[in-house]
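In: turn this into a model:
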Amino acid sequence: MDETNEGGRTARRNRHWTQIHEAAVALVLEKGLAATTVDAVASAAGVSRRSFFNYFPTKEDAVLGTREPWLPEADWEDFVSSKLEVLPRTAKLLAAVLNTSTHAGEGFRRRREMVRAFPELRRRTHVHVQAAEQLVATALIERLKPHQAALLAHELPTDPGAQHALVLLAGTITRYAFTEDPEEFARDWQSAVVRASAIFGSLLHPVSR
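Out: The predicted structure follows:
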C-alpha cells in the first residue's frame, strides 16, 4: 500500500469528520437540536447526505462527535492475557470499547457541554453504552477459545446470567470512574478504571475486623 496515498486518505477523512462535526455543533447551538436536520448539517459541511452517514450514524452522533463502538482486537487480547482479576480486567475491556465511540479521544469537554445544554443527547450516549456492554457480553460467550476459557475458568463465570451480571457491574465501575473525575478519566482511563475496580472490590469482599 502506498503510504503517501493512505496518509492523504486519512487526512481527508479527518478533515471531513471535523467539518461535519463542527457544522452540526454550530447549527444546533444556533437553531436547537430538533430544528437541525442531517441535510442542513451536510450542506453546511459541504458534503453529501450519503457522505454524512459515512462518518456519523445519526445527527446526534455528529453533534457529540461519537460513533458506534467496536471491540479492538488488541484490547481483547489484553483482556485474555491480563494478570488482573476478572472484574477490573472486564471493566478495562468495557472502557476500551466505549472509547472507540469517540474520535481519537477528542472533544471531551465539548461533549459534556453539549449534553448539559441539550440533555436529550444523553439518550444517544446511553445507546453507545448499551452497545458496548452487549459487545463485551457477546465476546465473553462467543469469542473465548477453549484454551482461553480454561485459563479463566477459575475466575470467569460460566453461567450466562452471571456473565451478564459481570458486564453490568463492569459498566457501573466504568461509569463511577468517569463521574468521580471526568478529567482524570480522559487523561488516563485505564488507571482510573483499575482504581475504581479496587474500591468496588473492597465493598464486595470487605476485610473482617
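In: CA only for contacts and neighbour counts going forward, please
Out: Fine.
In: pull out the buried positions in the helix or strand where residue 77 lies.
Out: Element membership of residue 77, judged by DSSP states H and E, is helix 73-81. For helix 73-81, the neighbour count (16 or more other CA atoms under 10 Å) marks 75-76, 79-80 as buried.
In: now swap in stretch 56-76 and tell me
Out: 56, 58-71, 75-76.
In: same question for stretch 165-183.
Out: 166-178, 182.
In: please apply the same query to stretch 190-206.
Out: 190, 192-194, 196-197, 200.
In: likewise for stretch 96-110?
Out: 96-103.
In: list of residues touching that stretch?
Out: 64-72, 75, 128-129, 132, 186 (CA atoms under 8 Å, 6 or more residues apart in numbering).
In: could you give the separation of that stretch from the chain centroid?
Out: Stretch 96-110 sits 7 Å away from the centroid of its parent chain (CA atoms, centre = their mean, to the nearest Å).
In: where exactly do the helices run in this structure?
Out: 3-31, 38-45, 49-55, 59-64, 73-81, 86-99, 108-117, 122-142, 146-152, 160-180, 182-187, 189-204 (DSSP state H).
In: let's compare: structure for the following, please.
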Amino acid sequence: MTTSLRERRKVETWHAIHDAAAELALDDDTTQVTVEAIASEAGISQRTFFNYFPTKEDAILGVRAPTVPELPEDFLDGDGLIHRTTELLLTVTRSTYSEGDEDRRSRLLDKFPHLLWQRREMMLEGEDLVSSVLADAMAAHPDWSDGLTGHSVESVARMLTTAAGVPLRYLIVTQGTTGRRLQPDSVAGALDLYQDLYRKLS
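Out: Reported below is the predicted structural model:
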C-alpha cells in the first residue's frame, strides 16, 4: 500500500520530535528538557508538539498509543492459544515504539529509571486493548460466546491476556530487558517453561 505524502510527513515529524527529545535528554537531564526546548530543536511549534505527544516523557522515549492487528478468523481455534496471545501482546507492545531505536531507548531507561513507569503504563494500555479485542472475538465465537463456567467473556478474555503476559514479564525480570527487543528464541523458551509449569501444577 502506498503511503501518502501527508502520512510520510507525519511520520517524519514524529521522528524529528522524538530524536530531538531523546538527544536533549541524553545530553542533559529530563528535568531540564522542556517542551519548548524540544519544539525548538525539532523546528516545530509547541502546539504541533502536543499533536504528536501528550508529554515530554512520551517524546523522550518515543512511545505512541498501541495498535492491535486484525485477528485471524481461526485465532481462538485449536491448541496454542496462549502462545498466539503472547505473540499478539508482543506485537501490540512493539507497536508503541519505533523500530531500530532499541539501543538509544535502553540508554535512556538506564539513565532515567523513572521513565520505566512510562513504559509500564504503555504496556498496560496495550494489555487493555488486547483484552478488549479478545472479548469481542470471543463474544462472536460459538465455542466462547457463553464464557467459561459462569465467568463472562470479558473475564475470560482478561484472564487469557494476563496469563499470556506472564512469559513476557518473566523475560523482562530475568534478562533485565529495558529498551531492548525480546528475541523470538527467548520468548519461545519462556512460553515452554510456562506451559510445562502449568501442566505440572494442574
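In: among the buried residues of stretch 165-183 of structure 1, which two are most distant?
Out: Pairwise distances across the buried residues of stretch 165-183 of structure 1 peak at 23.2 Å for 166 and 182 (criterion: CA to CA).
In: buried residues of stretch 148-168 of structure 1, list them for me.
Out: By 16+ other CA under 10 Å, the buried positions in stretch 148-168 of structure 1 come out as 149, 152, 156-157, 163-164, 166-168.
In: which one is the aligned residue in structure 2 for residue 27 of structure 1 nearest to, not counting chain neighbours?
Out: Per TM-score structural alignment, the equivalent position to residue 27 of structure 1 in structure 2 is residue 24. Of all residues not flanking residue 24 of structure 2 in the chain, residue 33 sits nearest, at 6.5 Å (CA to CA, 6 or more residues apart in numbering).
In: in contact with the aligned residue in structure 1 for the one you found: list those residues for me.
Out: Correspondence of residue 33 of structure 2 to structure 1, assessed by TM-score structural alignment: residue 36. Counting by CA under 8 Å, 6+ apart, residue 36 of structure 1 touches 24, 27-28.
In: and the gap between residue 36 of structure 1 and residue 64 of structure 1?
Out: Residue 36 of structure 1 sits 14 Å away from residue 64 of structure 1, going by CA to CA, to the nearest Å.
In: ditto for residue 58 of structure 1
Out: Residue 58 of structure 1 sits 10 Å away from residue 64 of structure 1, going by CA to CA.
In: one more: residue 80 of structure 1?
Out: Residue 80 of structure 1 is 32 Å from residue 64 of structure 1, by CA to CA.
In: what does residue 29 of structure 1 give?
Out: 12 Å.
In: just to revisit the earlier point, tell me the one among the buried residues of stretch 190-206 of structure 1 nearest to residue 84 of structure 1.
Out: After measuring the buried residues of stretch 190-206 of structure 1 against residue 84 of structure 1 - CA to CA - the closest member comes out as residue 194, at 9.0 Å.
In: what does residue 106 of structure 1 align to in structure 2?
Out: Checking TM-score structural alignment: residue 106 of structure 1 goes with residue 100.
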